[in-house]
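>>> model this:
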Amino acid sequence: MLIKITDDIMEEYRKRAEKLENDFFSYEAILLIFRYFKTYKKFILSVYKAGLAYIYLDLFDQELENHMGDMPYNDIHRYKVYFYSGALYNVFLKWLQNGMKEHPSAMASMVTEMLEQGAYPLA
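Have a look, this model is predicted:
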């Protein structure tokens, strides 16, 4: 049942994402992620609390892999895909856990700004 619901959620997301310019790194694509998955916050948080959060990280990874296409084994961009996927997933999950106090557009702006800065300093 978990797999079926997750597949349905992702299929509906893909349909909405097709309307974008096919750029997973754009503000619009990031905003779509925050808006869309906010709709399923209770389900996603339940999955997280059950210790199955990796399911959604795997889905993020797969979506980006499909978007980027085949890359040579030694291509550094291959790792950038997973860096981006993991970062976006963790920000999204923490946002849900903290009660989504920020508006989705504020979150999308923050993520976009961090991407534009290159690396986010932790100091």
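>>> From now on I want contacts and neighbour counts done on CA atoms only, so please keep to that.
Will do.
>>> quick one: Val47 from Asn22, how far?
Distance from Val47 to Asn22, counting by Cα to Cα, to the nearest Å: 28 Å.
>>> How about Phe43?
Distance of Phe43 to Asn22, given as Cα to Cα: 27 Å.
>>> For those two, indicate the residue with more neighbours.
In this view Phe43 and Asn22 are compared by other Cα atoms under 10 Å, and Phe43 has more residues nearby, 15 against 11.
>>> and this one, so I can compare the two:
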Amino acid sequence: MDKRIEANRNTRLRIIRATVRLLGEKKLSDVSVTDIVEEAGVARASYYRNFDSKEDVLLDAGRMIIDDFKKNMQGIEGGCCSYDGVVKTFRYFLSYREPLLSFHRTGCTGIYEGLFQNYIEDEARKNDTDPSARYRASFFSGALFSVYVAWLEGGMEESPEDMARMFCAMAASAFGESR
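Modelled structure (predicted):
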């Protein structure tokens, strides 16, 4: 890879990580660009060369997390809507607990939620051609994310496996299936 491209990629990552760290301490509105560049150890010009706003930084952070999620979900029989997929989803949520908690505490959950739901809905529609698949996928992704947020707010005391069992039982009940 070209050294300039790699250097720019590293700068972007430093800015993203610094922003996420700062969100662990204060609200997004209280985080300044100066705070971010000082925490990241980069020049202010580097920030503006890579991002237009703090929200852009968070959107990139969310995309990185979703890209990692997509890689983790490859090879799951039945995809993200299967029991194994739901277990893996809760494990993934647990592994990204700190940045996702930072997003949530600062009121930026919506950025990540939209990316997550788009991915789940796209994957679910690939495997289901029924005209109502789109609505089931929307229900499933919204419910899964809402249960995740409740788990996050509750301190994530239950195991990912326990959460998957509870979620799948609730989803089966909602769809009139027995499990």
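>>> Overlay the chains and give the TM-score.
Here the superposed chains carry a TM-score of 0.83, computed using TM-score structural alignment, normalised by the length of the first structure; 117 aligned residues with a Cα RMSD of 2.0 Å.
>>> Other residues contacting the longest helix along the first structure?
Under DSSP state H, the helix in the first structure containing the largest number of residues is helix 77-97. Outside of helix 77-97 of the first structure, the residues within contact range by Cα atoms under 8 Å, 6 or more residues apart in numbering are 34, 38, 41, 45, 56-57, 60-61, 64-65, 71, 101-102, 111.
>>> Pull the residues that contact stretch 8-28 of the first structure.
Residues beyond stretch 8-28 of the first structure that count as contacts (Cα under 8 Å, 6+ apart) turn out to be Ala29, Ile30, Leu32, Tyr36, Leu64, His67, Ala108, Ser109, Thr112.
>>> switch to 10 Å and redo it
Contacts of stretch 8-28 of the first structure from elsewhere in the structure, counted by Cα atoms under 10 Å, 6 or more residues apart in numbering, are 2-5, 7, 29-30, 32-33, 36-37, 39-40, 56, 59-60, 63-64, 67-68, 84-85, 105, 107-113, 115-116.
>>> re earlier: can you spell out which helices and strands pack onto the helix or strand following the longest helix of the first structure?
Using DSSP states H and E, the next helix or strand after helix 77-97 of the first structure towards the C-terminus is helix 104-117. If you count contacts as 3 or more Cα pairs under 10 Å, 6 or more residues apart in numbering; DSSP states H and E, helix 104-117 of the first structure packs onto helix 27-38, helix 77-97.
>>> can you list the ones you listed in TSV and add distance to Arg14 of the first structure?
Converted to TSV, those look like this (distance: least, Cα to Cα, whole Å):
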stretch	distance to Arg14 of the first structure
helix 27-38	10
helix 77-97	16
